[in-house]
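Asks: missing the sequence, but the structure's below:
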């Protein structure tokens, strides 16, 4: 009997040790894949999956796991996995934090709010909570992705004294303001709804390109009826950059781009925004906040973006959270010289 117990105990210890080694190997492998994703980015659909491995929680997990083993997760150097985890965590935090606002000379300040409001929320009082937040911020322009249906939205617009332009035929975008609005036209973008709207704020006409990207999962790989690869966003982002250039060449530059892109800012397609059409700043980088917008309770990914033309000054951004929506919103301020 004692012999059987000893063998059972030894087997249990071996299995436990095997599990520890397996978790350690998996952790190191995931860190390696995440680093490859950050460096190579979404050059293909398959590589884009690696880009979505979040560095910060992975690094924190590595530190925690190594701590449980008194720093002996990896051979030779004690706390080596802790050091790796700290480096990865710092990298992840720095890459997702804003660096604060920019200086501005005197001019006309404009505030633009973008928020995916999740159709007004699912609960009975969700839209009331969401609309209260919007009212409190009093933006000059509000770009709402996934706005609520008209029976919810219209009373709020009337209360605010706003008019709206919505994407025709689809309830994907609403541009709202108390200032004059003019629909300039719909823009053909691969896998996205887009339109240009002229909003005249305090006598300053601004051309806004509002964008709402389609669903984020690709049909290229399906496992048990589940799509497991993110959609490759490079074609969509390339078309948007080409649109910016085309408007600039016509002497009608786009001043603002806002929407739910379903693409993180690390995506290669966004690189062209730095120069296209005169160049644009990613507004969230001019905040002092964590820049993730989805999901609101654990915003690991920045899928929602506002891009502001570089000719504007004093760019400042504040991100905010209301758990009635599954996305965080952002309030962007800039000065028109």
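Replies: Structure received. Remember, it's a predicted structure, so these values are computed and weren't measured experimentally.

Asks: switch to C-alpha atoms for all contacts and neighbour counts from now on
Replies: Noted.

Asks: in the stretch 1-150 of the chain, which spans are helices?
Replies: Along the stretch 1-150 of the chain, counting by DSSP state H, counting those that start in this stretch, helices occupy 2-40, 45-51, 55-68, 80-95, 126-137, 150-160.

Asks: Put this next to the first one:
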């Protein structure tokens, strides 16, 4: 129940509700409501809106993309949205990709298909270390490519499954905090207490080098930051971008990393 309330009332929604209530209040209480809304707006902006100067990108730096494709998009749509083929891409909730067709179209690249709508692409050879699924439908794939350890994460979004169960499962799967990137749909915002372990051991790519609102959901409205790219502190985040999309209710995330 607490999860449902939390998801239904992100700060932007609370601000709108406070302003709406002001319409029916007396002048005295309307002033109080407007002050409250202003304070909440400042809190939201200070936490969610980021401004950074990106570093220069070299050819040797890695371009890494994550997207919740909302079951309507495949790799080709993701490449098009990204305006190019990145070094590494992870899709969750993607429609059935024809991996053999993509292999024929991109014969020098590497693809991996999970049995749970989770797909991995890399320009370098892929080594799948493990694929683990909880009984409540949270998936974590550990793979290696470009000499970096990756974890692709898809936490169940069901309201009848406590987020604590999904994130505790993910935390148990992450057994490395060096030379590691964790990316996926965590279905909890950055403020969640269940991301405490990540905040200690990793840098948040958007917080480090992103510009604009951090939130990736819902339908281009910056309500909740459910999608994350976490980068171990021995790797350098150079630049992070967020792409608004009409094709999915989640924005696409891209970050550039230097080893």
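Replies: On my side now, so go ahead. As the structure is a prediction and not an experimental result, all values here were calculated from the model.

Asks: List the TM-score for the superposed pair.
Replies: Once superposed, chain against chain, the TM-score is 0.85 (TM-score structural alignment, normalised by the length of the second structure); 255 aligned residues with a Cα RMSD of 2.9 Å.

Asks: Just send the helices of the stretch 1-150 of the first structure back as a markdown table, with mean neighbour count and distance to residue 256 of the first structure too.
Replies: Shown next, in a markdown table, are those (neighbours: other Cα atoms under 10 Å; distance: least, Cα to Cα, whole Å):
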| stretch | mean neighbour count | distance to residue 256 of the first structure |
| --- | --- | --- |
| helix 2-40 | 14 | 27 |
| helix 45-51 | 20 | 27 |
| helix 55-68 | 20 | 30 |
| helix 80-95 | 19 | 23 |
| helix 126-137 | 16 | 19 |
| helix 150-160 | 13 | 22 |
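
Asks: Looking at these, spot the one closest to residue 180 of the first structure.
Replies: helix 150-160 (13.8 Å; Cα to Cα).

Asks: How about the contacts made by the residue positioned nearest the centre of the second structure?
Replies: Nearest residue to the geometric centre of the second structure (Cα atoms, centre = their mean): residue 227, 1.8 Å. By Cα atoms under 8 Å, 6 or more residues apart in numbering, the contact list for residue 227 of the second structure reads 68, 183-187, 189, 216, 250, 253.

Asks: Mark which of the residues you listed are part of strands, please.
Replies: If you go by DSSP state E, the contacts of residue 227 of the second structure have 68, 183-185, 253 in strands.

Asks: Looking at those, which is nearest residue 74 of the second structure?
Replies: Nearest to residue 74 of the second structure, judged by Cα to Cα, of those is residue 68 at 10.3 Å.

Asks: so who does residue 59 of the second structure touch?
Replies: Applying Cα under 8 Å, 6+ apart, one finds that residue 59 of the second structure lies in contact with no residue.

Asks: follow-up on the earlier one: would you mind measuring from the residue mapped onto the residue nearest to the centre of the second structure from the first structure to residue 262 of the first structure?
Replies: Using TM-score structural alignment, the equivalent of residue 227 of the second structure in the first structure is residue 304. Going from residue 304 of the first structure to residue 262 of the first structure by Cα to Cα, to the nearest Å gives 7 Å.

Asks: Equivalent analysis for residue 220 of the first structure, please.
Replies: Taking Cα to Cα, one finds residue 220 of the first structure at 17 Å from residue 262 of the first structure.

Asks: Looking at the two, which is more packed in?
Replies: residue 262 (22 against 12; other Cα atoms under 10 Å).

Asks: Could you check what's spatially nearest to the more buried one, not counting adjacent residues?
Replies: Nearest residue to residue 262 of the first structure, sequence neighbours excluded (Cα to Cα, 6 or more residues apart in numbering): residue 303, at 4.7 Å.

Asks: pretty sure the one you found contacts residue 267?
Replies: No: using Cα atoms under 8 Å, residue 303 of the first structure is not in contact with residue 267; the gap is 10.3 Å.

Asks: Neighbour count: those two, which is higher?
Replies: residue 303 (22 against 18).

Asks: Show the contacting residues for residue 85 of the second structure.
Replies: For residue 85 of the second structure, the contact set (Cα under 8 Å, 6+ apart) comprises residue 79.

Asks: Trace it over to the first structure, please.
Replies: If you follow residue 85 of the second structure across to the first structure using TM-score structural alignment, you land on residue 138.

Asks: how close does its match sit to residue 162 of the first structure?
Replies: Separation of residue 138 of the first structure from residue 162 of the first structure (Cα to Cα): 11 Å.

Asks: gap between the counterpart of residue 259 of the first structure in the second structure and residue 2 of the second structure?
Replies: In the second structure, the residue equivalent to residue 259 of the first structure is residue 184, according to TM-score structural alignment. Distance of residue 184 of the second structure to residue 2 of the second structure, computed by Cα to Cα: 23 Å.

Asks: now residue 96 of the second structure
Replies: Separation of residue 96 of the second structure from residue 2 of the second structure (Cα to Cα) stands at 34 Å.

Asks: Tell me how far the alignment partner in the second structure of residue 55 of the first structure lies from residue 29 of the second structure.
Replies: By TM-score structural alignment, residue 55 of the first structure lines up with residue 11 in the second structure. Remark: distance between residue 11 of the second structure and residue 29 of the second structure (Cα to Cα) = 20 Å.

Asks: List just the nearest of the contacts of residue 227 of the second structure to residue 47 of the second structure.
Replies: residue 189 (11.7 Å).
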